[in-house]
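>>> what follows is a predicted structure for the sequence shown.
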Amino acid sequence: MKEFLHDNRVYYNPIEFAMAHIGGTWKMPILISLRNGALRYADLKKTIPHISDKMLFTQLRELENKNMITRNTFVEKPPRVEYQLTEKAEKALPVIDQLTEYGTALMEEVGIG
């Protein structure tokens, strides 16, 4: 395969490019948490209690920059912010579901499921 450049980064295959969008420890759990609708930061944090505030904030920004989620600010007192999936992220959910099934099977295979 040939290499290609996007956002000043060289990618060598489509999997590497896809993982830049949804890969890592936290992005997929965040996307899964948002699959049923928009959530506020505190509610999202409750769905992933073992993530630090700094990491959640960083991952939300990265997902927003990759157009995987939107951040909606409501001008209220106090201000309210909600995060929700974009159409681009909705397309990734079946892939995430397959990875979840595969990971579950691997865990069962080694006796930790």
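Sure, I can see it. Numbers count the residues shown, from 1 in each chain.

>>> please make it C-alpha for all contacts and neighbour counts, starting now.
OK.

>>> gap between the one helix or strand A18 maps to and the chain center?
Counting by DSSP states H and E, the element that carries A18 is helix 14-22. Centroid separation for helix 14-22 versus its chain: 12 Å, with CA atoms, centre = their mean, to the nearest Å.

>>> quick one: buried residues of that helix?
Applying a neighbour-count criterion of 16 or more other CA atoms under 10 Å, one finds 17, 21-22 buried in helix 14-22.

>>> let's have those residues in JSON lines, adding distance to I96.
Formatted as JSON lines, the buried residues of helix 14-22 follow (distance: CA to CA, whole Å):
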{"residue": "F17", "distance to I96": "15"}
{"residue": "H21", "distance to I96": "12"}
{"residue": "I22", "distance to I96": "9"}
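
>>> second structure for comparison follows:
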Amino acid sequence: MKNNKEIVHCFVDYGFKRIGGKYKGRILWVLKGGVLRYGELKRAIVGITPKMLTQTLRELEADELVHRKVYLEVPPKVEYALTTTGKELIPFIEQLRSWAKNQMEQKNIT
């Protein structure tokens, strides 16, 4: 949520505005394992374009869910990690994953 004055209708709305979208949850899930560089994230998130990965990482950083660390070297080295707030979301993503797995098994979706 880049703008703290943005209108939200309820707590659920606020939560989904911060982690909703096609890639945010997937990026948070991949980062639960620890620090990753941009290229590692790009390989881990199937189907994401470089532009969308950069945009989504910036949004997660602005929402203080992901920390970006830049090393001053050539070529540039950038690492991404979950913030404390981002780590708080992992149990909820795990629950969502478990629910989705059960649903997919019930519906024979592979």
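Ah, there it is. Just so it is clear, the structure is predicted and the values come from calculations on it, not from any experiment.

>>> just tell me the aligned range of the helix holding A18 of the first structure in the second structure.
The aligned range for helix 14-22 of the first structure in the second structure is 11-19, by TM-score structural alignment.

>>> excluding sequence neighbours, find me the nearest residue to the most centrally placed residue in the first structure.
Of all residues in the first structure, the one closest to the mean position by CA atoms, centre = their mean is K27, 2.9 Å from it. Excluding the flanking residues, the one nearest K27 of the first structure by CA to CA, 6 or more residues apart in numbering is Q59, at 6.4 Å.

>>> what's the one you found aligned with over in the second structure?
With TM-score structural alignment as the criterion, Q59 of the first structure matches T56.

>>> my read is that its match contacts Y23, right?
Yes: assessed by CA atoms under 8 Å, T56 of the second structure is found in contact with Y23 at 7.2 Å.

>>> check which residues of the longest helix along the first structure are buried.
When the first structure is parsed with DSSP state H, its longest helix is helix 87-109. Neighbour-count burial for helix 87-109 of the first structure, counted by 16+ other CA under 10 Å, picks out 89-90, 92-93, 96.

>>> any chance of these in JSON lines, plus distance to G111 of the first structure?
Converted to JSON lines, the buried residues of helix 87-109 of the first structure look like this (distance: CA to CA, whole Å):
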{"residue": "A89", "distance to G111 of the first structure": "32"}
{"residue": "E90", "distance to G111 of the first structure": "32"}
{"residue": "A92", "distance to G111 of the first structure": "28"}
{"residue": "L93", "distance to G111 of the first structure": "27"}
{"residue": "I96", "distance to G111 of the first structure": "22"}
